[in-house]
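[1] can't give you the sequence, but here's the structure:
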């Protein structure tokens, strides 16, 4: 098979453009369904998006281990990237359902239901220092989300998420966890996760939430799916 372009962005950067969770974006029309999971595993990002119809926002999301019906950072990143390519794309369509997209200043946000996404084990810790001191080697299964208040009245949180079930040691920024935590706590949140990524949530009626953030481009790559698969 010929090579395909792999566009890369960092999702949920801080205001200066640092940090963020890397995301691979591939034209799904160039990669058959049977090769998407192997390619996502080969690329090694926490998620890879395959865009099947850029005009209508139809896409699939894969971690290195499995397809995901919804995930936050891939949908935010895909929405930003499609807009940068000239597509209006006010709705994304993933297996979980339709996802409205909004853009305010430099934030791109997606709307999702708090029941979507992975199942997390939640641990509220006493301080941000305890969150930062945690070791990913202590977590060998599932999706474990550690968090503490930075400023409870202001709704600011420090967090990390360990995700061996996704085939990665630690997820830098987890949008679906942010939507679920906003619903659990019943309020809007500003979350700093991982090395310093920023996620912004808003609480909506009936379990709906938005999660958004800033996105920054990275240099593209190329990959050759199929027999003898390689990433260039």
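    Thanks, I have the structure now. Just so you know, these numbers come straight off a predicted model, no measurement behind them.
[2] switch to C-alpha atoms for all contacts and neighbour counts from now on
    Noted.
[3] does residue 40 sit in a helix, a strand or a coil?
    At residue 40, secondary structure determined by DSSP: H, G, I helix; E, B strand; the rest coil is helix.
[4] residue contacts, it?
    The neighbourhood of residue 40, defined by CA atoms under 8 Å, 6 or more residues apart in numbering, consists of 47, 48, 62, 63, 64.
[5] Next, format these as CSV and append neighbour count, distance to residue 106 and secondary structure.
    Compiled in CSV, the contacts of residue 40 are given as follows (neighbours: other CA atoms under 10 Å; distance: CA to CA, whole Å; DSSP: H, G, I helix; E, B strand; the rest coil):
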residue, neighbour count, distance to residue 106, secondary structure
47, 27, 23, coil
48, 29, 23, strand
62, 26, 26, strand
63, 24, 27, coil
64, 22, 29, coil
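[6] quick one: which two of the residues you listed are the most distant?
    Taking CA to CA as the measure, the contacts of residue 40 reach their widest spread between 48 and 64, a distance of 8.2 Å.
[7] let's bring in a second one:
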């Protein structure tokens, strides 16, 4: 059966460059037993399957898959899904994922934001390096194992600006271009708002709430719509 896949880039720069590719699929088009196979075939760091809400509904249910496993929560798929729903004319206030209910906001300056509990994000091994150059030159093969790895350095500690890369081979992702869940963990770890530049130049904005919530926001663009047999 042919399945239509919208391909987005989430957490782009203001100029629409970079960003993490995301596959978005109408959940009704794919049997639950076939979702992992399709996500593996597509090969994006995540693919999200959305139950399309009825007109006027304020929430939508979604399931997120990496090439290797299903995730209870992830940042760039929920931001991308919220943007995609608004783009098709069915904006929502919340997304229901296995981890819980994700709050959604659409800002006047073109950002799409979601708020999640810090504990919903998986644990990452965090490595503060001495310079941005060290982050840029980090070799993913030096970070194997059964957890994600977050390498980072300040570009301006006073402004909460940092540069990072994320390696997650345990879920089938050698390197993730822009990782919202890791941004949630990092924001909670540092207990402050952040402006994160990850990978080749993707941009993630975060806001820390001492009650355990983290808001993550970014820009989204649509690359293509494709059909997979």
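    Arrived safely. Everything quoted here is computed from the prediction, not taken from an experiment.
[8] TM between them?
    Once the chains are laid over each other, their TM-score by TM-score structural alignment, normalised by the length of the second structure reads 0.95; 223 aligned residues with a CA RMSD of 0.9 Å.
[9] hey, which helix is longest across the first structure?
    Among the elements of type helix in the first structure, defined by DSSP state H, the one spanning the most residues is helix 72-84.
[10] which part of the second structure lines up with it?
    On the basis of TM-score structural alignment, helix 72-84 of the first structure is assigned to residues 75-87 in the second structure.
[11] in that stretch, what's buried?
    Neighbour-count burial for stretch 75-87 of the second structure, counted by 16 or more other CA atoms under 10 Å, picks out 75, 76, 77, 78, 79, 80, 81, 82, 83, 84, 85.
[12] what's the closest of those to residue 174 of the second structure?
    Proximity of the buried residues of stretch 75-87 of the second structure to residue 174 of the second structure was ranked by CA to CA; the top entry is residue 76 with 16.4 Å.
[13] thought that closest one was touching residue 23?
    No. The criterion here is CA atoms under 8 Å, and residue 76 of the second structure misses it with residue 23 at 10.7 Å.
[14] any shared contact partners between the two?
    Here residue 76 of the second structure and residue 23 have no joint contacts, going by CA under 8 Å, 6+ apart.
[15] Superposed on the first structure, what's the mean shift for the match of helix 72-84 of the first structure?
    For stretch 75-87 of the second structure, the mean distance to aligned residues of the first structure following superposition is 0.2 Å (mean CA distance after the TM-score superposition for the first structure).
[16] The counterpart of residue 181 of the first structure in the second structure: what secondary structure?
    Matched by TM-score structural alignment, residue 181 of the first structure corresponds to residue 186 in the second structure. For residue 186 of the second structure, the secondary structure call by three-state DSSP comes out as helix.
[17] Then residue 132 of the first structure?
    When the rule is three-state DSSP, residue 132 of the first structure gets the label helix.
[18] can you pull the contacts of it?
    Remark: with contacts taken as CA under 8 Å, 6+ apart, residue 132 of the first structure is in contact with residue 160.
[19] Identify the residues contacting residue 2 of the second structure.
    The contact partners of residue 2 of the second structure, taken as CA under 8 Å, 6+ apart, are 227, 228, 229.
[20] Could you do residue 129 of the second structure as well?
    Taking CA under 8 Å, 6+ apart as the contact definition, residue 129 of the second structure lies against 135, 151, 152, 153.
[21] nearest to residue 125 of the second structure, of these?
    Distance to residue 125 of the second structure, by CA to CA, is smallest for residue 151 among the contacts of residue 129 of the second structure, at 8.4 Å.
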